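In: can you look at this prediction? I've put the sequence above it.
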Amino acid sequence: MATFLLTWNPKAWPDADYAAAVAATAAGRPVTRRWGVGQRRSGISPGDRAFLVRVVRDRGIVGAGRFTGELYVEPHPDRPRAYADVEFDLLLPLADRLPPHLLKARVPGVAWDHLQASGIAVHPPHDAALEDLWATHA
């Protein structure tokens, strides 16, 4: 299975909605969301791993889950956009996020300071390092 990063600009998912999703996963209820995958048009399959990276402010990994289906493209006023459905099994409060300095130290194969869009693949062996770091952090 492949591993991908999904970026979250807090302007696109307001914090109030996020807090409800955090509470749901803390209670053992997964949260499913449609997520844009940037320029990616292939490569994501059901069961692939997804890590949610908050960008802009309060940066870091705040959640993880699995893709539940294939990519799909939907019309958009300026150009078609690709999406994938993700079932997040854990979303952390922002104060508990996995911060960039730890990510850069333990998973150096990813350009953590230059994530431009969602759908970024994390290749071996960095995917395993990220999974291990998340497991110990979460």
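Out: Happy to help now that I have it.

In: only C-alpha atoms from now on, for both contacts and neighbour counts.
Out: Fine.

In: thought residue 120 was touching residue 39?
Out: No. In terms of C-alpha atoms under 8 Å, residue 120 does not count as a neighbour of residue 39; the distance is 9.3 Å.

In: these two: who's more crowded?
Out: residue 120 (20 against 13; other C-alpha atoms under 10 Å).

In: alright, now check it against this:
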Amino acid sequence: MKLSDLTDPGAVVAAMHEFDELGRDRFLEKYGFGRSSTYFVEYEGRRYDSKALLGAACGHQHGRPLRHEMFNGGLDTTARKLTDLGFNVVGGDPPGDFPRPPSAFVLLWNPGSWEWSQDDRDRMQQLIAEQGQAPDRWSTGSRTSGMHPGDRIFLLKVGTKPLGMIASGTARSEIEHWDHWDTERQEQAPFVDVAWDTLLCPQEVLPREVLKERSQTAAGPSKAEAYFSLPMSPTIWSFCGRPIDRSNEWPRQSRPAIPKASADTGYTSRPSGGCSCGTTQQSALSAG
């Protein structure tokens, strides 16, 4: 079943009634969704988490709800579907005649705070080699909004030398709240679903010194655009001794579908070192 199979506005209203009866937290827990951070449905003076509402509404119409990993949230998916069904969607970017240009963000990994197992990294590297991408979920630190599917994500290794860029990928969700990556903390934290397309070994990172040097000589409207914009520079990863040809990287509109999470490629909540992510190259170079 797909999101396009939801065609009955009455099913959405039924999901709203269930939301009201259970309360927000119990409703989200029942259907396995985090809290929305950008888009909400406004109906009769109340607001509802847009993505969770759609997942539950599919269950009311077809007897089987959509799980979180079965569809993406965002302006072109959840917001558009709800608008097409006649509901008022609030929050997020204002609609326009042209698509929003992708942004770039830097997330952090501090091995001293959270151990990323060798087996897990090997599994992801194998997925990247075989399928081109590996689905994952990573903490966004203190950032709770502003990321959208299609945005570029870079992962910076901090705290333990060598310091530098270890991974790159593409966001496949907005920021949503899930159980904290530190299981001892009985609270939720903001996360983004990401599909990694490059993952290096911890000892083979793209050094921060190289990033600093390149940022000082970068040409263009801003330093950030030199290495953190789409399409990605074909040579950014070549400095770490593992050149990757990205000269034919797909434009955002024509990227192939990202594999859905499954029992073999399920999500695990990852930390972001307790630090916030940034949107510029300077954020990456000064973090940690």
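Out: Perfect, thanks for sending it. Source: prediction; values computed, not measured.

In: surely residue 198 of the second structure and residue 165 touch.
Out: No. Using C-alpha under 8 Å, residue 198 of the second structure makes no contact with residue 165, being 10.3 Å away.

In: which one of these two is surrounded by more residues?
Out: residue 165 (28 against 20).

In: what sits against that one?
Out: 154-157, 205-208 (C-alpha atoms under 8 Å, 6 or more residues apart in numbering).

In: ranges for the helices of the second structure?
Out: For the second structure, the helices defined by DSSP state H cover 9-22, 24-31, 50-62, 80-84, 118-131, 208-217, 223-228, 281-286.

In: what angle do the third one and helix 9-22 make?
Out: If you take axes from the mean of the first three to the mean of the last three C-alpha atoms, to 10 degrees, helix 50-62 of the second structure sits at 110 degrees to helix 9-22.

In: quick check: helix 50-62 of the second structure aligns to which part of the first structure?
Out: Across the first structure, nothing matches helix 50-62 of the second structure (TM-score structural alignment).

In: now do that helix against helix 24-31, angle only.
Out: Using the same axes, to 10 degrees: helix 50-62 of the second structure against helix 24-31 is 60 degrees.

In: same thing with the first one?
Out: In terms of direction (the same axes, to 10 degrees), helix 9-22 of the second structure departs from helix 24-31 by 120 degrees.

In: quick one: average offset of the lengthiest strand in the second structure versus the first structure, please.
Out: In the second structure, taking DSSP state E as the definition, the longest strand is strand 188-199. Following superposition, strand 188-199 of the second structure is found to deviate from the first structure by 0.8 Å on average (mean C-alpha distance after the TM-score superposition for the first structure).

In: can you map out the strands along the stretch 51-200 of the second structure?
Out: Taking DSSP state E, counting those that start in this stretch as the test, the strands found in the stretch 51-200 of the second structure are 88-90, 104-109, 134-139, 152-157, 164-171, 176-179, 188-199.

In: of these, which approaches residue 236 of the second structure most closely?
Out: strand 164-171 (10.1 Å; C-alpha to C-alpha).
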